[in-house]
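Trainee: Sharing a sequence plus its predicted fold:
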Amino acid sequence: MQHPAVPELAHTTTSPIHWLATAAAVSAVVAVSSFLQPGAATAAQPGTPPVGTRTAAAPPDAAAVHFPLECGPAKILVVKKATGDLDGDGRPETVAVVRCDAGSGTPPNGVYVLTQPHEAHAKPRIVATLVDPKDRLTADDVAVRDGAVTATLLGYSSSAVPSCCPDTQDKAKWQWKGDAFVRSTPAEARSV
């Protein structure tokens, strides 16, 4: 039985010079690509300072904020965060969903908008309360898109409904208008 002839494939045999050439080629590609990045976006929103005058700011840190929740001996938990520029100033805000770390039931959420003051070493602060924990709502699917905050709010049809089992659902959207966040119903929630 004869085996078919297999030609010698010289290009499949590696040597140190092959590895050196490959490493040099990869390094050259990485170096060139770092210089060929796309330029910064130059479109400005109304009321924003020119691109050259602002610096990239980190979003406010929710862990550095004292939230106005009464939790007794339980801890306060930040269960969700979303960030984005909500007021068009070029600096990101943080939307924090916060609740008490209760052992059972569905503790109500507070939804807060945080901003980072311009002063160096200043702590972030709460600038708006979108959902007050006193309203007994749970915020789900919280997101920041196109300068607006959206959420699904789970609640209760009456005080007789157990806190474990929210039985109402409402879609909400908040957008900065002038000097306050205005709540509306998102368009996709109205069209059924």
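Mentor: Thanks, I have the structure now.
Trainee: From here on, just use CA atoms for contacts and neighbour counts.
Mentor: Will do.
Trainee: Am I right that Ala31 sits in a strand?
Mentor: No. Judged by DSSP: H, G, I helix; E, B strand; the rest coil, Ala31 forms no part of a strand; its state is helix.
Trainee: Please report how far it lies from Thr22.
Mentor: 14 Å (C-alpha to C-alpha, to the nearest Å).
Trainee: Also Thr150?
Mentor: 49 Å.
Trainee: Who has more neighbours out of the two?
Mentor: Thr150 (22 against 12; other C-alpha atoms under 10 Å).
Trainee: Quick one: residues contacting that one.
Mentor: By C-alpha atoms under 8 Å, 6 or more residues apart in numbering, the contact set of Thr150 is Asp141, Val142, Ala143, Val144, Lys171, Ala172, Lys173, Trp174, Pro186.
Trainee: structure B:
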Amino acid sequence: MTDLPHTRTRTVHWLATAAALAAVLGASALLPSDATANPAPRAESGKAPDPATAHYPLDCGPAGTKTDVLDEGAADFDGDGAAETVAVVRCRAQGGTPPSAVFVLTHAADSRTPEVAATLVAQKERMTVKDLKVHGTTISAKLLGYSTPDVPRCCPDKQRRVKWEWKSGKFALTPAPVAGGGISA
């Protein structure tokens, strides 16, 4: 039986994948300036923002496709007594697997609609996010990606566990070690 072209791994694929994953993880570590320890005052203290009511900075096409919240968790990351919500979100699709994004939501001072306080994984990174967990001030997840544009979007061929910890007023990204010292297939 002959392997399909996208199922054969070569050194150049591993190097390209390592470079792409490093770029994605590096970009994820650079947080927007609004991801600080001084969020806007809370409209509702004690209750985490409802991710179903938030407006997300996603490009869902010209038809304005709705978004789906795939996973969520909550914690009081900044210690102000009000919980923030972590949401894994993507554009709704009739078929296929659109990329996920991960946002941290807080209550806006003058609105019942939650606002995005931080973007941990942007839609443009073209990742699928699985296994979201929130524990204390730590968020963990598995990022699934693609070694080349030729890999079908249904079937990510790369994965890496990551965690973000709230430290010194921002989320610090820590990628987990990869088994065998290379990029995980």
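Mentor: Done, it's in. The structure presented is a predicted model; accordingly, all values stated were derived computationally and were not measured.
Trainee: Please point out which of the contacts of Thr150 of structure 1 structure 2 shares.
Mentor: Checking the contacts of Thr150 of structure 1 against structure 2 (both residues aligned by TM-score structural alignment, their matches' C-alpha atoms under 8 Å), the contacts still present are Asp141, Val142, Ala143, Val144, Lys171, Ala172, Lys173, Trp174.
Trainee: Can you say which of those are buried?
Mentor: Taking 16 or more other C-alpha atoms under 10 Å as the criterion, what is buried in those is Val142, Ala143, Val144, Lys171, Ala172, Lys173, Trp174.
Trainee: of the residues you listed, closest to Thr129 of structure 1?
Mentor: Trp174 (10.8 Å; C-alpha to C-alpha).
Trainee: Let me know the helix or strand that that closest one is in.
Mentor: If you go by DSSP states H and E, Trp174 of structure 1 is part of strand 168-177.
Trainee: name the helices or strands packed onto that strand?
Mentor: strand 148-155, strand 180-184 (3 or more C-alpha pairs under 8 Å, 6 or more residues apart in numbering; DSSP states H and E).
Trainee: Just name the most buried of those strands.
Mentor: strand 148-155 (a mean of 20; mean count of other C-alpha atoms under 10 Å).
Trainee: and for that one, what span of structure 2 is it aligned with?
Mentor: The aligned range for strand 148-155 of structure 1 in structure 2 is 138-145, by TM-score structural alignment.
Trainee: Identify the residue nearest the geometric centre of structure 1.
Mentor: Most central in structure 1 under C-alpha atoms, centre = their mean is Ala82, positioned 3.1 Å from the mean C-alpha point.
Trainee: Show me what that one aligns to in structure 2.
Mentor: Per TM-score structural alignment, Ala82 of structure 1 is aligned with Gly73.
Trainee: With structure 1 overlaid, how far apart is the match of strand 148-155 of structure 1 on average?
Mentor: Mean deviation of stretch 138-145 of structure 2 relative to structure 1 after superposition (mean C-alpha distance after the TM-score superposition for structure 1): 0.5 Å.
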